[in-house]
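1. Please work out how this folds:
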Amino acid sequence: MTQTPDFGRRLIVTVDAKGYGSSDELTQHQIQEAIPVLLTAAAERVGLDRGTWHVSTTGDGEMAVLPTTVEEPRLLDLYVPEVAYVLRRHNHNRTEAGRLRLRMVIHHGSAVSSPTAGYSGNGIVTAARVVDSDALRDVLSGSGADLVVAVTAPVHQDVVAQGHTRLRPEDFVLTTVRNKEYEEPVWVHVPGHHPRRPGAFGGGATALSPTTSGAGPAPSPAPEAERSARPGEPGAGPERRDSPAVTNVMHGNVDASNAVFGVRH
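-> Sure, this is the predicted structure:
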């Protein structure tokens, strides 16, 4: 007798490694070995038991369905920073080609369990589409970071925007993910990079817009008259110095028709 799959809404965390497909077989094998070791180490350091997670490996990453006892704030506040830390330690003194760099997605959605087929459902599809999207790939490439994290609308709206995590809405940038039939907004966070600092996400930042949830408008550029040209640029003068304040007080009539006033310091 065929059993009816059990419907539920669960936290789903998926990760994917940059450059796996273009790597040689030895490097691919090293990536496959390193990912579960590093993620397990990060989870253990913050008191999470990955043994209770339903983890499916994808070769260059994994898809994990978490038990209902794990909540989003714990992932965002503890697990994500620890993953960034273990990646930084792993990549220390490695060449650029040897670095392990990950894209991560945190989603809360439908996950239908089956005794024989594991998990399926729209939530699983959503997490897979986002982690494999060009938008997330661009941010990882442009930022130069070891880790980028995307949260979907349910996580952002219910957790980040409501203040249930140490991360603020302005720690994320809003972008649209388009991947096959999936087209939805997601919010991207790069640990150690502030999205409001110009160039924080490198070239990938040009495709992103600041999130509007709780974030104020971006500062307006200074008027042209208030900007000073950099040395070597057209219109650049001598290097700017802090000039002393000089006040001349004249009493009576002064004939200054041929005078030259100046201050030297």
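2. For the rest of this, base every contact and every neighbour count on C-alpha atoms.
-> OK.
3. Now do the lengthiest helix in the chain: distance to the chain's middle.
-> Ranked by residue count under DSSP state H, the longest helix found in the chain is helix 25-45. Counting by CA atoms, centre = their mean, to the nearest Å, helix 25-45 is centred 20 Å from the centre of its parent chain.
4. Any buried residues in the helix or strand that that helix is followed by, and which?
-> Counting by DSSP states H and E, the next helix or strand C-terminal to helix 25-45 is strand 54-57. Residues of strand 54-57 classed as buried under the neighbour-count rule (16 or more other CA atoms under 10 Å) are Val55.
5. I'd like the structure of this one too, to check against the first:
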Amino acid sequence: MYTTIIATDIVGYARQARTEDLQSVLRARAYQQLAAAFAMTQIPWDQCQTEDRGDGALIIVPATVDCDYCLDPLVHHLAVALRRYNRHASEATRLRLRLAIHFGHVQRDSRGVSGHAATHLFRLIEASAFKRALRNVGTDLGVLISDQLHNEAIQRGGMFNPSAYQPIRVSIKETRCTAWLWLAPRA
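-> Predicted structure coming up:
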């Protein structure tokens, strides 16, 4: 299946101050904010396939949803949802997310999805340059999109604003590529 795939990761999930009970709260809040952002964007959350990853998730968007719709307005709606939640959160319960977004062919089996696109997606979410960029700014949401998706969104036009993204080099395991970073404005 050829579709958009999204990986999420809760920033600082395993910090020593975050007990297992607090981690459970953060996981629940992350899923709530994601579902809210998908609803605002009118992407059917209940039709997405999600695979839990402990401190994050893999989201396979229905193939009927245009890939650029997962950039704008989805990431902007998620930034708003996180800002709204964090306005009332303590430092311990503050929720910060990293998202990586890519698209391509994935294969389904009884355990989930696999394929080169999924592997590339997880290289993006784990890229040290991405983690460093988000840590240095301290915003609630950082998004890293693949070069392939960036180029596709530019060609499609639509609401995507390529000047809002900056290129960063990704070098992790066998992957060496350029990806495109968007950081949500600080509240």
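6. The longest helix of the first structure vs the second structure, mean deviation?
-> Once the two structures are superposed, the average separation between helix 25-45 of the first structure and the matching residues of the second structure is 1.2 Å (mean CA distance after the TM-score superposition for the first structure).
7. residue range for that helix in the second structure?
-> The counterpart of helix 25-45 of the first structure in the second structure, counting by TM-score structural alignment, spans residues 20-40.
8. Would you mark the buried spots in that stretch?
-> Of the residues in stretch 20-40 of the second structure, those buried under the neighbour-count criterion (16+ other CA under 10 Å) are Gln23, Leu26, Arg27, Arg29, Ala30, Gln33, Leu34, Ala35, Ala36, Ala37, Phe38, Met40.
9. which of the residues you listed sit farthest apart?
-> For the buried residues of stretch 20-40 of the second structure, the farthest-apart pair by CA to CA is Gln23 and Met40; their separation is 25.7 Å.
10. What lines up with His76 of the second structure in the first structure?
-> When the structures are aligned by TM-score structural alignment, the residue of the first structure matched to His76 of the second structure is Pro81.
11. Contact partners for its match?
-> Taking CA atoms under 8 Å, 6 or more residues apart in numbering as the definition of contact, the neighbours of Pro81 of the first structure are Pro191.
12. Which strand or helix spans it?
-> Taking DSSP H and E as the definition, Pro81 of the first structure sits inside helix 80-91.
13. what's the next secondary structure element after that helix?
-> As the chain continues past helix 80-91 of the first structure, the following element, by DSSP H and E, is strand 102-110.
14. Give me the mean deviation of that next one from the second structure.
-> Comparing strand 102-110 of the first structure with its match in the second structure after superposition yields a mean distance of 0.9 Å (mean CA distance after the TM-score superposition for the first structure).
15. count of neighbours near the corresponding residue of the second structure for Leu140 of the first structure?
-> With TM-score structural alignment as the criterion, the equivalent of Leu140 of the first structure in the second structure is Leu134. Around Leu134 of the second structure sit 23 other residues, with neighbours defined as other CA atoms under 10 Å.
16. Provide a list of residues in contact with Leu134 of the second structure.
-> Under the criterion of CA under 8 Å, 6+ apart, the neighbours of Leu134 of the second structure are Arg98, Leu141, Gly142, Leu183.
17. For Ala36 of the second structure, see how far away it is.
-> Leu134 of the second structure is 23 Å from Ala36 of the second structure, where distance means CA to CA, to the nearest Å.
18. about what we covered before: ok and the longest helix of the first structure relative to helix 80-91, angle-wise?
-> Relative orientation of helix 25-45 of the first structure with respect to helix 80-91: 140 degrees, computed using axes from the mean of the first three to the mean of the last three CA atoms, to 10 degrees.
19. Now do the contacts for Val75 of the second structure.
-> For Val75 of the second structure, the contacting residues are Ala37, Val143, by CA under 8 Å, 6+ apart.
20. Would you format the buried residues of stretch 20-40 of the second structure as CSV with distance to Arg123 of the second structure included?
-> Below are these laid out as CSV (distance: CA to CA, whole Å):
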residue, distance to Arg123 of the second structure
Gln23, 24
Leu26, 23
Arg27, 22
Arg29, 25
Ala30, 21
Gln33, 24
Leu34, 21
Ala35, 24
Ala36, 26
Ala37, 24
Phe38, 24
Met40, 28
